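*Asks:* For reference, the sequence and a predicted model appear below.
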Amino acid sequence: MNAPDLSCATDLPADRSACAARDAADPLARFRAAFDLPEGLIYLDGNSLGPLPRAAATRIEAVVRQEWGAGLIRSWNDAGWIDLPGRVGDRIAGLIGAAPGSVTAGDSTSINLYKALNAALSLMPQPTGRSVILSDTGNFPTDLYVAQGLCAASGGRLHLRTVAPEALAGSVDGDTAVVMATHVDFRTGRMHDMQAVTRAAHAAGAAMVWDLAHSAGAVPLDLAASGAECAVGCGYKYLNGGPGAPAFIYVRPDLQDRVPPALSGWMGHAAPFDFTPDYRPAAGIRRQQVGTPPILSLSALDAALEVWADVDMAALRRKSLALSDLFIALVERDCAGFGLRLVTPRDHGQRGSQASFACPADLGGGYPVMQALIDAGVIGDFRAPDLLRFGFTPLYLRHVDVWDAVDRLRQILETRRWDDPRFHARAAVT
């Protein structure tokens, strides 16, 4: 299925200078200056943690020293802290094809997924025979864990069923209450057809919940057109909001006042500062808020999102595919004979913004290869059991970076530099 195909080799740049020429003509090249990138480092891990936007560092200093330091509690009103979840949510809405007022930011992806699953389940008529949360085996583990916990708490009423990713749309049936899927597979980069899977869910009478963690800021999205009931995603990957940045939750506008909040927290109350003893949910997406907004991290994410106001998402997608096409072709040409096997779809319609290669056992299963590559100044990541994973973030990544990254990978494989014992020692985070 993924046998090497070098039919595009004639389009490969002849040398590094040809890559530099492509970069000189790149309409997105100016955005690289918006990021504080370490000199000499090639960063191919923005699909795990985005780099530091210069605007975020400036904003955090201002929030700490001026808004918190001088403004103190007055900044909830004077600096607009109280409105940050909605303001950040609206910025994200513009990137995922959602209407203003349909997204709020805060909490983690896992917490928001729990809320989204509960919201979707609440739309099922009661009593109902629908008892299945349907997902796929390529879904991110935490999503499956959250669904497993929800099923356990249901006392046997709900069950999680997983199928192969390519079988997801065809597996929705009359027992399915909710289809839960991650749009882009975190391991392989395989991308679901959002419209087709959502249509299949709705045709069978089920609700749809999407996880956009590896999609938002990476591929063009039209969430509103899909008709999906709910979606979630994180702020620290392609959105560059910083480690542990707040996540987001989307609820379709026509459903927002119908779904009860799974976590009836203070900030989701209709009038939190009335301090009444009984909960009354706020109108709209704000009822999905729970606790006090994390102002420092929300401010960093808010600043990081400013760059997107001027980004052409179609141009971003074209460059993403060009970079990943180049990387795949160069690896298969220059690293041939070492057993690396592409697991990412070649088809542009099925590929997110990453490329993953499986490593054979005689390369240590991949982990030491990645550690040696990181030591050589190319940061990607390893995903068990044997994947070298590389993310392509067009706002700051260049064609020369791809050329240089593959050249360093080739050298590491040819010299067996990866077999140094220090590269075999497993760290806590891979």
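*Replies:* Alright, I've got the coordinates.
*Asks:* From here on, just use CA atoms for contacts and neighbour counts.
*Replies:* Noted.
*Asks:* List the buried residues of stretch 223-240.
*Replies:* 223-224, 226-240 (16 or more other C-alpha atoms under 10 Å).
*Asks:* Quick check: end-to-end length of it?
*Replies:* Stretch 223-240 has an end-to-end distance of 21 Å (C-alpha to C-alpha, to the nearest Å).
*Asks:* Off-centre distance for it?
*Replies:* Between the centre of stretch 223-240 and the centre of its chain there are 8 Å (C-alpha atoms, centre = their mean, to the nearest Å).
*Asks:* Next: stretch 109-121.
*Replies:* Here the centre of stretch 109-121 is set off from its chain's centre by 16 Å, with C-alpha atoms, centre = their mean.
*Asks:* Tell me the buried residues in it?
*Replies:* Counting neighbours by 16+ other C-alpha under 10 Å, one finds that the buried residues in stretch 109-121 are 109-121.
*Asks:* Take the residues you listed and keep only those in strands.
*Replies:* Of these, none are assigned to strands by DSSP state E.
*Asks:* can the residues you listed go into a markdown table with extra columns for distance to residue 177?
*Replies:* Conversion of the buried residues of stretch 109-121 to a markdown table gives the following (distance: C-alpha to C-alpha, whole Å):
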| residue | distance to residue 177 |
| --- | --- |
| 109 | 21 |
| 110 | 20 |
| 111 | 20 |
| 112 | 18 |
| 113 | 15 |
| 114 | 15 |
| 115 | 15 |
| 116 | 13 |
| 117 | 10 |
| 118 | 11 |
| 119 | 11 |
| 120 | 8 |
| 121 | 7 |
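*Asks:* then this one, side by side with the first:
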Amino acid sequence: MSEHLAQRAAALDAADELAGARKLFALDDAVYLDGNSLGALPAHVPDRVADVVRRQWGELRIRSWDESGWWTAPERIGDRIASLVGAAPGQIVVGDSTSVNVFKAVVGAVRLQDDPARTDVLVDATTFPTDGYIAESAARMTGRRIVPVDPADLVSVIGPSTAAVLLNHVDYRSGRLHDLPALTAAIHDAGALAVWDLCHSAGALPVGLDEHGVDLAVGCTYKYLNGGPGSPAYIYVAERHQAAFDSPLPGWNSHTDPFAMTPGFEPADGAVRGRVGTPDILSMLALEASLDVWDGVSVDAVRAKSLALTDFFLECVETYVPQGRVTCLTPGKHAERGSQIALRCEDAPRVMRELITRGVIGDLRRPDVLRFGFTPLYVGFADVERAARVLSEVLAEA
């Protein structure tokens, strides 16, 4: 049976329209299934970063703010990300961390409402912990109440007291994909604003921010966008909200005339209102270089391959792994699946350590979840078959 699956994997790789993208990354012989935590390094980025350091910073020095385009990088790179998440130009600005941008977005959404009767901020009860911490703090600071809610129960909970809702597009632990179009519509039907966290979906599947009327969104760039460890995050402010968007972190970079250095704050037009302080140029330009791997790539093709990879992984696991040794937490339905597979497993910490020792790199969510992220630009079907086979070997030894 293993020979049959290996042959199928080879045939699938031979027919893969995205297979050529793998050579754009600096990879070794390991099976890297942790791109949902840190994307692999695009091979050309070190030389680009070296130019930023040696020539732009080392030779041009302060002139690079103009001559090398440093000053406009947050908007320029934001427009490149916009094309990957279904947004028109001028609505995304890059900078700060995801956590900081969640704070801007939640407070900004409450201020856009400007309605004291809307007392509640709803937050995904299964959210990545920091999103919950930030949302709770934002609610306190705006005099609102935080209400944790399971996304499956949102429609029954949301109502006239809801100001804003913060949801994850894909659950970080299970890989469940939430229905962004339907949930956004339900939020709007209740008169509230929708804030989406795209950390586990941008670069892995179509998002459609403009098409589905999302109000605000945030996301990181170091997972499926391969921007590098700690690369700057981004915030999306829909064009219809930009004139009224009141950021809780006004800084000189978001001033309409930043170099006037006036004591009073006058917000700039457009998405620039999402900026705060001096951009982190080295990591930002590394991110810009990383986005080159997306040139000519269709997000729809990425999504199709992602589903094929995860389907094949589940088939291989079912074939190789003895029944009852792992339980899949990720939904089987394509419409409910992101680009990762989460398996509950007894003795998961030991299993993941041994997998990594044998060249299959996934990650662990304590106490008992093995996570495997599938980045279609550089993960192939032979990788998938090998990962499942090694997993079965490790479990057999246990």
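*Replies:* Arrived safely. Computed from a predicted structure; not experimentally measured.
*Asks:* thinking again about what came up before, which ones among the buried residues of stretch 109-121 of the first structure lie within helices?
*Replies:* Within those, residues falling in helices by DSSP state H are 109-121.
*Asks:* Tell me the one of those residues nearest residue 334 of the first structure?
*Replies:* The nearest member of those to residue 334 of the first structure, counting by C-alpha to C-alpha, is residue 109 at 38.4 Å.
*Asks:* my read: the closest one touches residue 231, true?
*Replies:* No: Residue 109 of the first structure is beyond contact range of residue 231, at 10.0 Å (criterion: C-alpha atoms under 8 Å).
*Asks:* what helix or strand does the residue positioned nearest the centre of the second structure sit in?
*Replies:* The centroid of the second structure falls nearest to residue 199 when counting by C-alpha atoms, centre = their mean (1.9 Å). Taking DSSP states H and E as the definition, residue 199 of the second structure sits outside all helices and strands.
*Asks:* What span of the second structure is the lengthiest helix in the first structure aligned with?
*Replies:* If you go by DSSP H, the first structure has its longest helix at helix 313-334. Using TM-score structural alignment, helix 313-334 of the first structure corresponds to residues 299-320 of the second structure.
*Asks:* ranges for the strands of the stretch 251-398 of the second structure?
*Replies:* Secondary structure of the stretch 251-398 of the second structure (DSSP state E, counting those that start in this stretch): strands at 326-328, 340-345, 360-361, 363-365, 369-373.
*Asks:* so what does the first one touch, helix or strand wise?
*Replies:* Which is strand 326-328 of the second structure. strand 340-345 (3 or more C-alpha pairs under 8 Å, 6 or more residues apart in numbering; DSSP states H and E).
*Asks:* Deepest-packed of the strands of the stretch 251-398 of the second structure, please.
*Replies:* strand 369-373 (a mean of 26; mean count of other C-alpha atoms under 10 Å).
*Asks:* and the angle for that one with strand 340-345?
*Replies:* Relative orientation of strand 369-373 of the second structure and strand 340-345, computed by axes from the mean of the first three to the mean of the last three C-alpha atoms, to 10 degrees: 160 degrees.
*Asks:* Tell me the helices and strands packed up against strand 369-373 of the second structure.
*Replies:* By 3+ C-alpha pairs under 8 Å, 6+ apart, strand 369-373 of the second structure packs against strand 340-345, helix 348-357, strand 363-365.
*Asks:* post-alignment, it versus the first structure, mean distance?
*Replies:* By mean C-alpha distance after the TM-score superposition for the first structure, the fitted strand 369-373 of the second structure averages 0.4 Å away from its aligned residues in the first structure.
*Asks:* contact partners of that strand?
*Replies:* With contact meaning C-alpha atoms under 8 Å, 6 or more residues apart in numbering, strand 369-373 of the second structure is reached by 33-36, 173, 339-345, 348, 352, 362-365.
*Asks:* Just the helices from the second structure, written as ranges.
*Replies:* With DSSP H as the criterion, the second structure has helices spanning 2-14, 45-51, 64-67, 73-85, 98-113, 129-141, 154-157, 180-189, 239-242, 281-290, 299-320, 348-357, 381-397.
*Asks:* Run a quick neighbour tally on the counterpart of residue 134 of the first structure in the second structure.
*Replies:* Alignment note (TM-score structural alignment): residue 134 of the first structure maps to residue 122 of the second structure. Using other C-alpha atoms under 10 Å, residue 122 of the second structure has 28 neighbouring residues.
*Asks:* didn't residue 122 of the second structure look like it was pressed against residue 168?
*Replies:* No: under the criterion of C-alpha under 8 Å, residue 122 of the second structure makes no contact with residue 168, lying 12.0 Å away.
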